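K.L.:
Pasting the sequence and the predicted coordinates here, then a few questions.
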Amino acid sequence: MEENDRPGPPGPDPPPSPFPESDTRGSRLHRARRISEGAGRLIARGSSSAFLGARRFTHSGGAGESGLARLLELHVFNTAGDAAVAVSLAGTLFFTVPTEQASSQVALFLVLTMLPFAIVAPLIGPFLDRFRRGRRWAIGTTLAVRAFCCWVLASAVVEESATFYLAALGVLVSSKAYGVTRAAAVPRLLPAEFTLVKANSRISLTGTAAAAISAPLAVGAAAIGAPWALRYAAVLFVIGTILAILLPARVDSSAGEEQVDIAGRRHGITVSRDVVNALRSNAGLRLLTGFLTIFMAFVLREPPDSMGWGGNATVLMALVIGAAGLGNILGVVIGNWAKSHRPERVVLAVLVLDVAVLVVAAVLFKWPIAVVLGLTAGLCQSLGKLSLDALIQRDVGEEVRTSMFARSETLLQLSWVIGGLLGIGLFTLDVSAPLGMVITAVILLGWASFVMARAIKGPTPAPGPVTQ
């Protein structure tokens, strides 16, 4: 071996690393564990704060002591379940089929929704009046029926068979029956410092928040498969059923109540002209909302070039729907304003405003105007309903107030369905969006003129005994 090839004397060992490989891995694991624990604590703290904030909201103003808070908690699960059903049905009935087929399906759906109310409307109020001592069970039944129907829908949603339509019909009818039974229970749970308008405003805000939280969860479940969104809704309705049964016993009290027909006459009782005008105004508002919901949904699937929208159609639809939701929230937030500023005038003003904006949207049919129309429709419907509630509270005696609420809810639902059928009819006839809105505006303008003429016909009669 050559001398140069011989290994030299061993050099000094390299200094030990201050961060050995095993220690580095341990440090990384330790940091990751600390980050995950911190994130977990942050999420838990945020969830706890949100829960406590929501609980303070539902229990404030004496709502916890009166039992109204329990009804609010029940309404959370009801609205969250309805939002999940809406997400699932929108994906199966509307967006996944061609426009022509979707229009026929939605038309059939609306007809099936309207027929039970057209037949049962004269009977549902008297039935609930006779069932007053079991309101908790009546509310619970509307939720239990929806839970069962949603579970059936989850199995039938793929083929959309006759079973699918029957189950969907059961969901819609029981959902509207819930609105009637819940309205009948609210006056029994009012805190001493609450008005009926304030209670309904809080119920609406609670439901809106629940729907906003539940809808994305339902979309996530629907991404796995449409049946999973319906199963999610069924679970929510089961929880709501249990909460309904646990409502305070005073919900079942019927002391001092009597029956009243839709004309407001029975047992020597009459309803003021202001209440009648408010019902008529709200019927017009609901007809317009039903029309816009169905007609604009079809139009915005493929926005016409005249709207000036060059983006994704789904984004535009989300903007219009979001504006309507925002308008509804604004109406709820300022609901007490309607109570203190002559609700009989507010309810007429919002009807005129709705028609005026509809005319502007028909003439200037651009996408920003469509967003403004959605905002206005949501705001006017919300203020109109709260004004109606205020007038019923002011002018209708407690002994018949519950029955009046039941009949008003039925009337408003029928008006919404008629508006939806009008939208289906105009779209099926291939009427352009501006012309369709002009036709609807003419109808509503005639209706508003009739309501205004009746409103200024003479002094409002005071509620009291009917003189024959």
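P.N.:
Right, received. Where do you want to start?
K.L.:
Only C-alpha atoms from now on, for both contacts and neighbour counts.
P.N.:
Noted.
K.L.:
Leaving out sequence neighbours, find the closest residue to L330.
P.N.:
With CA to CA, 6 or more residues apart in numbering as the criterion, L330 has its nearest non-adjacent residue at 6.3 Å, and that residue is L379.
K.L.:
right, and the helix or strand after the helix ranked longest in the chain?
P.N.:
Looking across the chain with DSSP state H, the single longest helix is helix 21-59. Later in the chain than helix 21-59, the nearest helix or strand by DSSP states H and E is helix 63-66.
K.L.:
Buried ones in that next one, by neighbour count?
P.N.:
Buried residues in helix 63-66, counting neighbours by 16 or more other CA atoms under 10 Å, are found at 63-64, 66.
K.L.:
Which residues outside the helix or strand that comes right after it are in contact with it?
P.N.:
Counting by DSSP H and E, the next helix or strand C-terminal to helix 63-66 is helix 68-89. Applying CA atoms under 8 Å, 6 or more residues apart in numbering, the contact partners of helix 68-89 are 58-59, 63-64, 143, 150, 175, 186, 189-191, 203, 206-208, 210-211, 213-215, 217-219, 222, 226-227, 229-230, 232-234, 236-237, 239-240, 243-244, 247.
K.L.:
do that again at 6 Å, thanks
P.N.:
Contact with helix 68-89 is made by 58-59, 63, 189, 203, 207, 210-211, 214-215, 218, 226, 233, 236, 240, 243, as judged by CA atoms under 6 Å, 6 or more residues apart in numbering.
K.L.:
putting a second one here so we can go through both:
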Amino acid sequence: MIGPFLDKVPGGRRLTVVAVAVLRAIVVLMMIRWFDSLVLFPLAFASLVLAKVYAVSRSAMMPMVVRSDNELMAANGRIGRLTGIMGFVAGGPAALLHLIDSRVSLGASALAFLIASVLAFTMLPRTAAAPNRASSLEQEELHRPAITRARFAIGSLRVTSGFMLLHLAFWLRDQKAGTAWFGLALAVGSASTLVANSLGSFIKRMKLSEHSVLVGSLGIVAFVGWVAAYFGSITAGIVLVGVVNGFGATGKLAFDSIVQSNAPDANRSRAFAKYETRNQLAQVAGGLVAVVLLPSGALGFAMVGIYATLACAYYFYKY
């Protein structure tokens, strides 16, 4: 609801990024305070929601930091690779800090969020993301069948991603060295995202259509979900996280390409913010299911397999 307003206000998205970084630091500090309490569960969910708000604002600002729309795909790929590198690099120290105390690792992340808020305030542009209202042509283009179908596919991939993140986080709490395992899972997920974003140009050279990439991504996630459910081990869960994150990133590149080719007259900032909002809500919904149900490891992996199978079949049929 407030997204269109933020797009029109000069510096609106920039202030959102700053506020989210500060709030994430506060939430992490609260997690340290109530680490052994049931309050940790809603705080973890709040942290996930704030992460999604940041992702939406980042998508809205991307067209503001490139010289032309033709550079958006490359810029998104570079941001994805950088995110993967930083996530992978941070995963190791986080696991080591856990050996001292899990709260030390959380404290380090709070410091990182505060530094991010300062950098966002001083470095991000202060211009409006989308000062004008959407035209009828833009609205017509954004409702084309190709975009509608692709929106379902990428949303389904985000559901599995959000579910696996919190499913592993809470399931591993009861396992030996659970926090260290979870740190490794985050590192693997970041590395797979990095690899996926780096393969964007390779996929284009293979001349695969964007819809084929989305079908393949859902199919592979479904297959690995079933295999992980069969084994039910921590290692299987970490492999599934890598697959979900990697093919989720591949699907995102395909989805962005579909939006660009089917809605050439749309305001990129507004379009990407709109769809990223829906994608992040899908990821939050997946995480909420994991928090509410708290399934066992194997059952959670099976849930990913079932959902991805149904989503793949539906998308393939509609396409």
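P.N.:
Everything's here; your move. Since the structure is predicted, the reported quantities are computational estimates derived from the model, not experimental observations.
K.L.:
counterpart of the residue nearest to L330 of structure 1 in structure 2?
P.N.:
The alignment partner of L379 of structure 1 in structure 2, by TM-score structural alignment, is G246.
K.L.:
The helix or strand harbouring its match vs structure 1, average offset?
P.N.:
Per DSSP H and E: G246 of structure 2 is located in helix 234-262. Helix 234-262 of structure 2 differs from its equivalent in structure 1 by a mean of 2.7 Å after superposition (mean CA distance after the TM-score superposition for structure 1).
K.L.:
Counting by contacts, list what the very next helix or strand once past that helix packs against.
P.N.:
Scanning forward in sequence from helix 234-262 of structure 2 by DSSP H and E, the next helix or strand is helix 268-293. Packing contacts for helix 268-293 of structure 2, counted by 3 or more CA pairs under 6 Å, 6 or more residues apart in numbering; DSSP states H and E, involve helix 40-61, helix 145-171.
K.L.:
before we move on, back to that, and of the buried residues of helix 63-66 of structure 1, the nearest to F291 of structure 1?
P.N.:
Closest approach to F291 of structure 1 among these (CA to CA): A63, at 36.4 Å.
K.L.:
What is the equivalent residue in structure 2 for the closest one?
P.N.:
Taking TM-score structural alignment, the alignment leaves A63 of structure 1 unpaired with respect to structure 2.
K.L.:
how about the nearest residue to A63 of structure 1, chain neighbours excluded?
P.N.:
Using CA to CA, 6+ apart and skipping the chain neighbours, the partner closest in space to A63 of structure 1 is A69 (5.2 Å).
K.L.:
Tell me, how many residues neighbour the one you found?
P.N.:
If you count neighbours by other CA atoms under 10 Å, A69 of structure 1 ends up with 24.
K.L.:
Which position in structure 1 pairs with G84 of structure 2?
P.N.:
Aligned counterpart of G84 of structure 2 in structure 1: T208 (TM-score structural alignment).
K.L.:
any idea how far its match lies from L412 of structure 1?
P.N.:
Relative to L412 of structure 1, T208 of structure 1 is positioned 19 Å away (CA to CA, to the nearest Å).
K.L.:
among the contacts of helix 68-89 of structure 1, which are in helices?
P.N.:
Using DSSP H, these in helices are 58-59, 63, 203, 207, 210-211, 214-215, 218, 226, 233, 236, 240, 243.
K.L.:
Mind checking which of those residues are buried?
P.N.:
Buried among those (16+ other CA under 10 Å): 58-59, 63, 203, 207, 210-211, 214-215, 218, 226, 233, 236, 240, 243.
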